[in-house]
Structure formats: C-alpha cells, structure tokens
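Next come a sequence and a model predicted from it.
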Amino acid sequence: MSAALVGTERRPVPDTDLHELDGLDGTSAAAADDADPAALLLDRAALLVARRRAGFQPAQRDLPAPSRPDDRPAVSRAAAHRLARILAGEHPGTLPEWLTAAADRGLRVPGHLLPALLDRARGNPRIRGLVSTVGGHRARWLAGLNPDWAYLLDQAHTADTSDTADGAEIDPDIWEYGDPGGRRGYLAHLRARHPDRARDLLAGTWAQETPQDRIAFLTSFGADLTPGDEPFLETALDDPRREVRQTAADLLARIPGSALSARMARRATPCLTLGPHAGQLLVDPPTSCDARAQRDGVQLRPPDVAGERAWWLEELLARTPLSTWTGRLGTTPAQIVALDAGDWHQPVITGWARAAITQRDPTWARALLGEGILAGRLLAVLPLEERAAHAAGIVTNAALGVELVELLTEIAGPWSEELAAAALTRIVQAGRQYTGLGERLCAVAALRLPPELHERAEDLAEHPWPALRRLATTLRFRHDMLRELR
C-alpha cells in the first residue's frame, strides 16, 4: 500500500512470499527485474488478496440457544400478506393500527416477517411496545442477537410481562453488565413491581450514568410516581444537564404537595391578582430568572416567538398546582379562565393548559378547551366518553389552518361518527379554499376515520380531487386489513 501511494519511482516494489505462485501473474520470478514495476506491484497485490481470501479460516462459534416456543396463534395468511405489503411501503401509516389490532386479539407475527418489522420499529419508537407484544419471545430472542434491534429489550418487560408471569425475576446482572436498552427494561420491570427498590438501585449508580440514560431512567418513573420519590428527584434538580433538571422538575410537579410545587406557587402567586374591575386579572410577570428558578426547571432562554417575561411566567404557571388559583382568583376553573388578562392572556392560558395536562386535571381541561391552545393534549385529559363530543365542537368552529391539522393529529382514531362528520365537512371546505391544507387534512383523516365509512367513501374514489381518492383507498385498505385480523 505504501509503495502504491508514493509510486514505484520513489519506492521499490517490496518482496513478497509468492514463490509458490510463480508464473500465475504472467511474470516469472526470474523476469521480475525486467518487468514494469507498476504492473508488477499491482499483480502481486492482486495475488496477495486472492491468497488471503482463499485461505480464510471461518470463525467458530456455538449456535445460540433456540427461542422459547410461543403458543399464541399466528395471524392468518391474508393478514400476514397484508403486513408484508405495509412493510414494503403500501399505506405505511396503517402499521400502528395493524399492530394494535393484532395485539388486542392475542395474535403473533409470523417469524419470517419479524426482521423487517424490527427494522421498521428501529426508526419508530412509538410502535416498539406493540412490536414487542406481537413479536413475542422470538422477537426478543432476535433482539438479543442483533445489536441493531437491542432497543426491543427496553420494551420486553413493559409492553409484555409474559416472560415473568410465573413470578420469576429478570437476571439482575442485566443492570450491571447489560446494554442501555436492557438496563432500561430491567429498571422499568423492577419499578412496576418494587418502586422503592428500583429508585434505590438507580440512586446507587446515578453518578456514573450518562445524561441520556438519566433522562430515560427518570422517564420510566412517570407512570407510578410516589411521595417517596421526592427526595431522589430533588437531588436530580442539581444535575449539570438542563434536560435532566427539567425532566425531574416535571415529575416533581406531578407529586401532590411536593416542595417544588410549593416553591413554584410562592413564585407565581404575586404574578396574578384580581383587578379593581369585575372580571379583570392583573398580571405582573417575573423580571428575572435566578439560579434557584432554573434549578427548579424553569428554562432561561425563551423560544424565538416569546419574550423573556412572558416565557418565565408561562414556565412558572405550568409547574404551579392549579389548586393555587381556586378560591384566590375564582370559585371554579371556568370563572378563572374567563378573566381578562389583557396583553398577557397568551402566556397565562398556555401556562394553565400545560399545568392541566401535567396534573391530569379534567375540570381545568374542560375550561381551557375553548381557548384553542394545546387542544389535542387537553382532550386526552378528559374521560374517554367525553372526548368525541368536545372534539367535534372544536373542529366545527376552528379556523381553517395548520392548527386544525395539528388538533386532528392529536385525536386518536377511530373517530366517533360526530367527529368524523365534522372533519369531513372541514376537509371539503379546505379543498375548495386551500388545496394544500385539504391534502394534509385528508392524510390525517384517512388513518383516523372509522374504516366502516369505506362504503360511504366509495363515491370519493371517482372524485376529481386526488387527495379524496387516496382517502377512500386508505379507508378500504384499513377495512380489509381489520377484517383479515378478525
């Protein structure tokens, strides 16, 4: 390689142990001195490569232990063929619905489709739990053999507990020697069964964990927070990474009566007071964001669209218990939300909306839905039976714009008949006025409208607007897909 790089005029052709190959390159050893040095160099390099390849000794390793058997029935041949089409790129947005339907029916994916499915889930974290469920033991067995699929080990004991249904514990060595995905899966498994032990385990290795792992580990606490978690989360507020501090602060804000909630209430209370006139709210946002507020998760630098004082106010309100304002500003959330905050209306309402989402308060969520801020996430706070009616009203009255697309994207399907009718009406309106917006609405609705509407949508298959034709095609595809899984 060195002779080739600098040239044979500056470096001689090196000797090689090729006497046994004499003559194979067309140049005998005796005639090598008279050969063109450049040609001789390339000939010898080619022969060396050929000899190395011919003499390669394959590595020896034991075969891995076979996967545990999975006694769940596989999906039908038609459903498996449909999944193969989806993985090949046909209506790819229907994959989460296919996986959900298969999981709900206790079905598993055939083994030959698991590699492609695991590759797809590698780039889509939202479906990993479903893949772990429908893939079963064999998918997790494959994940243990391929580092590219190791992410599934993080889901193995959160989405499907069948591996430990007999009460057996996961090998504790995973925590000491496992990869990041396996360690997160072990902590989530332990947290679901012994939350105090899981917290103490993490506290013991906290100083050695990477910032990314710290955030992931803290996130696993979100589903089952207890007052006993508060001391540990308070120490996490001193972490040098801002993202870790904010994650810990968000968790502490969800613990009723936490010290962080009390500190935030003390900061936020002077900012909002009733004015001298009925229905008036006087707003005095913070003038600074000191180190103690930043420790509690308040982000110093605002987004580009917000001013500093408005942003700091929103951050304070988002982590202040909503009970702070009941009685102080009004008797009900609806009365408080109706107060006139003047020029500060936007940050006040947004801060309260974020607090309602974090604290899972349906009463405040109902009061804030009419403000048009974070509507999709506020709807998720409401009881399931209420969401459709509220959503239909919002969609009917919302302005045609990107916000309407974002709202409908946040509402999981299949939509109720009332919401579906409202959405289709807005789609037709958008198609007449704003073609691009209408196409985006069609793309969202195609994956969330009830697939039973495919018969009513058959007329759309001949519509001159391509977006509506694609909507009808997707509805038919989803209808057939779910029928095959039944």
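Sure, I can see it. Source: prediction; values computed, not measured.

rest of the way, CA atoms for contacts and neighbours
OK.

where along the stretch 351-486 of the chain do the helices fall?
In the stretch 351-486 of the chain, the segments counted as helices under DSSP state H, counting those that start in this stretch are 362-368, 375-379, 384-397, 402-410, 417-433, 435-448, 466-485.

For the stretch 51-200 of the chain, just list every one of the helices.
Listed in chain order, the helices of the stretch 51-200 of the chain (DSSP H, counting those that start in this stretch) span residues 77-87, 95-104, 114-122, 128-145, 173-177, 180-193, 195-205.

Please enumerate residues in contact with the fourth one?
It refers to helix 128-145. 67-70, 96, 99-100, 102-103, 106-109, 111, 114, 117-118, 121-122, 149-153, 155-156, 158-160, 163 (CA atoms under 8 Å, 6 or more residues apart in numbering).

Which one, of the helices of the stretch 51-200 of the chain, ends up nearest to R469?
Closest approach to R469 among those (CA to CA): helix 77-87, 19.0 Å.

which residues are in contact with that closest one?
By CA under 8 Å, 6+ apart, the list of residues contacting helix 77-87 from outside reads 92, 94-95, 98, 109-110, 113, 116-117, 120, 481, 484-485.

Next up, the contacts around the residue nearest to P383 when sequence neighbours are not counted.
Closest residue to P383 apart from its sequence neighbours, by CA to CA, 6 or more residues apart in numbering: P362 at 7.7 Å. Contacts for P362 (CA under 8 Å, 6+ apart) come out as 356, 381-383.

buried subset of the contacts of helix 77-87?
Neighbour counting with 16 or more other CA atoms under 10 Å marks 94-95, 98, 109-110, 117, 120, 481, 485 as buried within the contacts of helix 77-87.

what would the contacts of helix 77-87 look like in TSV with distance to A318?
Formatted as TSV, those follow (distance: CA to CA, whole Å):
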residue	distance to A318
P92	36
T94	35
L95	35
W98	36
V109	43
P110	46
L113	45
A116	42
L117	39
R120	36
M481	42
E484	46
L485	43
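
returning to what we had before: could you dump the helices of the stretch 51-200 of the chain to a markdown table with distance to F232?
Shown next, in a markdown table, are the helices of the stretch 51-200 of the chain (distance: least, CA to CA, whole Å):
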| stretch | distance to F232 |
| --- | --- |
| helix 77-87 | 43 |
| helix 95-104 | 36 |
| helix 114-122 | 32 |
| helix 128-145 | 28 |
| helix 173-177 | 19 |
| helix 180-193 | 14 |
| helix 195-205 | 7 |
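
okay, now the one to match up with it:
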Amino acid sequence: MKAEWSKTVQDLLIGTTRGGGSPTDLLADCAALGVAAFGATLPQEVAADPLPPAPPEPAALPRPAARAVLEAIMSVDDEVLLTEWCALAKAGNVVAEHRMLPALLALGTARPGLRAAVVEVLGTRGRWLAGTRPGWSWASGTSPLTEEVPLAEILDLPSAQRVRALRRKRRADPEGVGAFIAGEFETSRRSADRQVLISALETGLGPGDEELLEAALDDKAAAVHDEALRLLRKLPTSALAARATRRLNQGLQLTEDGFDVQTDGLWTEQADLDEQRDLMRDGSEKGVAGRIRAAAASVPPSYWTARLDTDDVKAANVLRRGPWAAALLRGVADQLGAAADPRPWAAVAAETLTGMEQLEMLAALPASVAEQAVVAVSVNWHYDLLDHACAQLPAPWSPETTRALLHRYAALPDPRWRSGRPPAVLLARGDADLLGANWEGLTRRWPENSLELEVLRLRIRLRESFAPPPDDSR
C-alpha cells in the first residue's frame, strides 16, 4: 500500500496532462489510498466493567451564594481564599457541589499544599470520584500515604520526606517513636540520618528527649550537634539552661550602663571544652560576643526578669544598653516564644538585627505571638520588609492585628511599582469584617481598582454567604 500511495502522489504532481491516465481514476485512487493509509481505525471493544453509580451525598450542600463564591474563587486562582472557603464549609457541615468536584480534585493534585483543605469538602461523592483516576487517589483514602510506611523503613524514603514522615509518626505515638529514634541514633553511621532523627524530635519535644539530645552534642558531625543544640534551647528547665544560667551569672555584671563582662570572670578566658560543647559550630557563636549570645539563647526571658526583679518591658530596656547589648539581644531573639510578653523583647531585639534576621526571628514564633511581635517591631520598617513579615503570618489575622497593620501600611509610601494599589497580603489575610468596614478609607488611600480589591470583595461575599440567615434559629 505504501508503494501504491507513493506512485499516486507522484502521478498527482505530474498531472494527467503530461503523464496520461484518467483524472477520475487518479482522484479515486487518491481518495481510497489516502483513507486507507491515514484514516483512523475503529476502536477495539473493551471488556472492562463500567463504573458503579456514584453514591448519594448524605452531607448538605452550601447555599447558592456560597456556591457562586466558590466559582469566583476558582476563577481568580487564590489559594488563601480557597482555603478559607473550605474552612467555612467544614465549619458549616457542608460539602462542595458535585459539578465543582473535578476542578477541586485537579487543583489539589497540582498543588499538594491545598489537599488538606480540599479533602474536607469533597464529601462521599468526591471520594468516589477520586477513586476513578489514579492521579486523584490522594483524596480517595486508598493511596499509599507516607504515614503507612513502616517505621523501620522511613529512613529509606527520599530525604525531603523523612523528617515529615517521622514527625507524623511521632505525633501519633510520641513514646514509641522516641524509643525508635534513640535506638536508630546509636547505630546509624550516616550523619544525614542522625540529623533527620534529631530533627524529628521537635514534634512533641519534652524533657524526656533531653538525654538523647545531650548525647547528640558529642556527635562529630556539626549539623547533628547544631540541630540537637537548637532543640535543647527550647527546653527551659534543661541542664543546658542551667549551665547557661551559671555562665551568665559568672560572666556578666550589671552596671549603670547595662550588662558588662566581669574583668576577672568567665569570658575573659578561652572557652573550655564544656562551653565549646554548648556553642553552635556554624561559626555564629565565636569570640566573646558569640559566647554571650549562646548563653543568652539558652535561657528563657524569665531569667532576665528574675535576675533584675522586674517585668519584661523594663528588663528589655536594661539589655538594650551596654557594650554587649547586640550579643545579648541576638540570643534573646531565639527565645521570644518562651516570653510572657514577646513584644518588648522583639522591639529591642529588632534594633540589633538585620532585616532578614528579623524575619527569621518572627518566623520561629507561634502564630498568635508572631502577630503581636510584627505589630510591635514594624514601627520603623520600610514597605518591603513589612510586606515580607506579613506574608509569614497565617491567615486570617485578628481584628486588632488587621487594624494596626492597616494603619502601618497606610502611613508608608507606596513602592513606585505599586503606586495607588493596596497591599495584596493585607486584603487577602486581614480580618474581612474590619476591612469591609473600612472600605471607604481603603479605596481613598489606594484608588486603583485592582485585583486586590476584587479579592477583598470576594472575602466579604464569602463571609456573608456562610453567615446564618437572620431568621435562622440555630
């Protein structure tokens, strides 16, 4: 057939006038051979059984207004808004409408970070639909999840999954996984594996982990040692905290200008082996300033309030004075999460930290504490630094935080590339009710009718769509 088709094409190119033959026969051959060579074949019959019917959905569906909001959210492709919609739907005991299920499953497949939110609103019919396609199996409850990997095989997973898998196991069984980690740490030869084991202890960290962490301080691998030291500093009653307290008492004296090194004290001499064991090996804690920073990073802020017999505000003001203020406050910045009131400590620590160090300090704080700290620290920040810090805060913010940051943004000059446009993170993560109440002020300060304002409109519609009707007796 291939040879016949080639000859027919040649005859067509030459033409019947020069090559002879019947035009009708040539065109008929072209039609027949062309279909035979390039036409599609009939599909083969498949003996597979058809899919079973979808089960009925016992859960309630959202009101039409909430369905319309979900469609709008999907069209603007906003992950924060979608997560908020899913959270409100879950709280209202409703699931997504069936015609939205394929789009939600496709989105969760493409963006694993959304899966935890999406799976809550799929319902019975969504889980059935997820079972019809291998790529959607994450939502069907039948996929081979990392949690199902036996504990003894977790260290064979790819490096990016090992710590997460161990922490999930640890969350479910703290004592059993803790014993497994201790046993594996003693026999593991690879430093990367030992570092993974130590890092997993951060979930459910407690006094029972101190013995293993103390042993890890003697590890020859710097990464293992530093990870163990980082976790030990989170235990306020550990032996490390006691050693640091003793060094601070011996090495520092209070003067009229703040804390200073005692002339005949601990830090006028080279660090002994015991103190070197309690210093980071990454180079950040060298010299007298580094040793002071290490000791300050190993005690909670309550050490300073107790030593000075005062509150957090006054203690922070004492530490900001003196020749070693920068070293002390850099250490205190690592302990903000343990402070009774982190705001004064964050404010004075920010005076000695670079912009990136301030962001790292805030990122390590719990969400509720981080909101207070950002408000306290950001008084003199420029736009970009404030924007980065706000992007680290989980949504939605409290009304108090939203109000404070709204005023902070409004007082700053807009970057040239965003002139007249509102801060996207403020409108996407701030309290929607408060922002809606300030709509007139927002549009006056940022007159550009941009996508950010559309997102805020959607957030306001979202809250309204899930609000109970006025005559609802629930």
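Happy to help now that I have it. Quantities reported herein were computed from a predicted structural model and do not represent experimental measurements.

Mind checking the TM-score on these two?
Put the two chains on top of each other and the TM-score (TM-score structural alignment, normalised by the length of structure 2) is 0.64; 413 aligned residues with a CA RMSD of 5.4 Å.

circling back to that earlier point, just the helices of the stretch 351-486 of structure 1: most buried one?
With neighbours taken as mean count of other CA atoms under 10 Å, the helices of the stretch 351-486 of structure 1 reach their highest mean count in helix 375-379, at a mean of 23.

The helices of the stretch 51-200 of structure 1: which one's closest to R328 of structure 1?
The nearest among the helices of the stretch 51-200 of structure 1, by CA to CA, is helix 195-205 at 36.4 Å.

Give me the angle between the closest one and helix 180-193.
Orientation of helix 195-205 of structure 1 against helix 180-193 (axes from the mean of the first three to the mean of the last three CA atoms, to 10 degrees) gives an angle of 140 degrees.

returning to what we had before: is it possible to export the helices of the stretch 351-486 of structure 1 to a markdown table including distance to W311 of structure 1?
A markdown table is the format used below for the helices of the stretch 351-486 of structure 1 (distance: least, CA to CA, whole Å):
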| stretch | distance to W311 of structure 1 |
| --- | --- |
| helix 362-368 | 19 |
| helix 375-379 | 20 |
| helix 384-397 | 26 |
| helix 402-410 | 21 |
| helix 417-433 | 33 |
| helix 435-448 | 30 |
| helix 466-485 | 39 |
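
Figure out which of those is closest to L201 of structure 1.
helix 375-379 (33.1 Å).

Mind giving me the packing neighbours of the closest one?
Using 3 or more CA pairs under 8 Å, 6 or more residues apart in numbering; DSSP states H and E as the contact test, the elements touching helix 375-379 of structure 1 are helix 345-359, helix 362-368, helix 384-397, helix 402-410.

and for it, what are the contacting residues?
353, 356-357, 365-366, 368-369, 387, 390-391, 406-411.

just to revisit the earlier point, still touching in structure 2? Go through the contacts of P362 of structure 1.
Conservation of the contacts of P362 of structure 1 in structure 2, assessed by both residues aligned by TM-score structural alignment, their matches' CA atoms under 8 Å: no contact is retained.

Is it possible to mark the buried ones in those?
Taking 16+ other CA under 10 Å as the criterion, what is buried in those is 356, 381-382.

quick one: which of the residues you listed is nearest to D173 of structure 1?
V381 (38.8 Å).

Give me the three-state assignment for Q253 of structure 2.
Following DSSP: H, G, I helix; E, B strand; the rest coil, the label given to Q253 of structure 2 is strand.

which ones are touching it?
Here Q253 of structure 2 is in contact with 259-262 (CA under 8 Å, 6+ apart).

Export those residues as JSON lines, with columns for secondary structure and neighbour count.
Listed next are these as JSON lines, based on DSSP: H, G, I helix; E, B strand; the rest coil; neighbours: other CA atoms under 10 Å:
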{"residue": "F259", "secondary structure": "strand", "neighbour count": "20"}
{"residue": "D260", "secondary structure": "strand", "neighbour count": "17"}
{"residue": "V261", "secondary structure": "strand", "neighbour count": "21"}
{"residue": "Q262", "secondary structure": "coil", "neighbour count": "15"}
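
Considering those, which are maintained in structure 1?
Checked against structure 1 (both residues aligned by TM-score structural alignment, their matches' CA under 8 Å), these that hold up are 259-261.

need the contact list for D290 of structure 1.
D290 of structure 1 neighbours (CA under 8 Å, 6+ apart): none.

brain fart, P180 of structure 1
By CA under 8 Å, 6+ apart, the neighbours of P180 of structure 1 are D213.

and it, how far is that from P147 of structure 1?
Using CA to CA, to the nearest Å, P180 of structure 1 is found at 11 Å from P147 of structure 1.

Ok, Y434 of structure 1 next?
46 Å.

Of these two, give the one with the bigger neighbour count.
Set Y434 of structure 1 next to P147 and count neighbours by other CA atoms under 10 Å: Y434 wins out with 14 against 10.

measure that one to F221 of structure 1 for me?
Distance, Y434 of structure 1 to F221 of structure 1, by CA to CA: 44 Å.

Next one: S261 of structure 1 from W312 of structure 1, what distance?
According to CA to CA, S261 of structure 1 and W312 of structure 1 sit 16 Å apart.

just the helices in the stretch 201-350 of structure 1 please.
Counting by DSSP H, counting those that start in this stretch, the helices of the stretch 201-350 of structure 1 are 211-219, 230-236, 242-253, 259-268, 291-295, 308-318, 333-337, 345-359.

how far off helix 242-253 does the fourth one point, in degrees?
Orientation of helix 259-268 of structure 1 against helix 242-253 (the same axes, to 10 degrees) gives an angle of 90 degrees.
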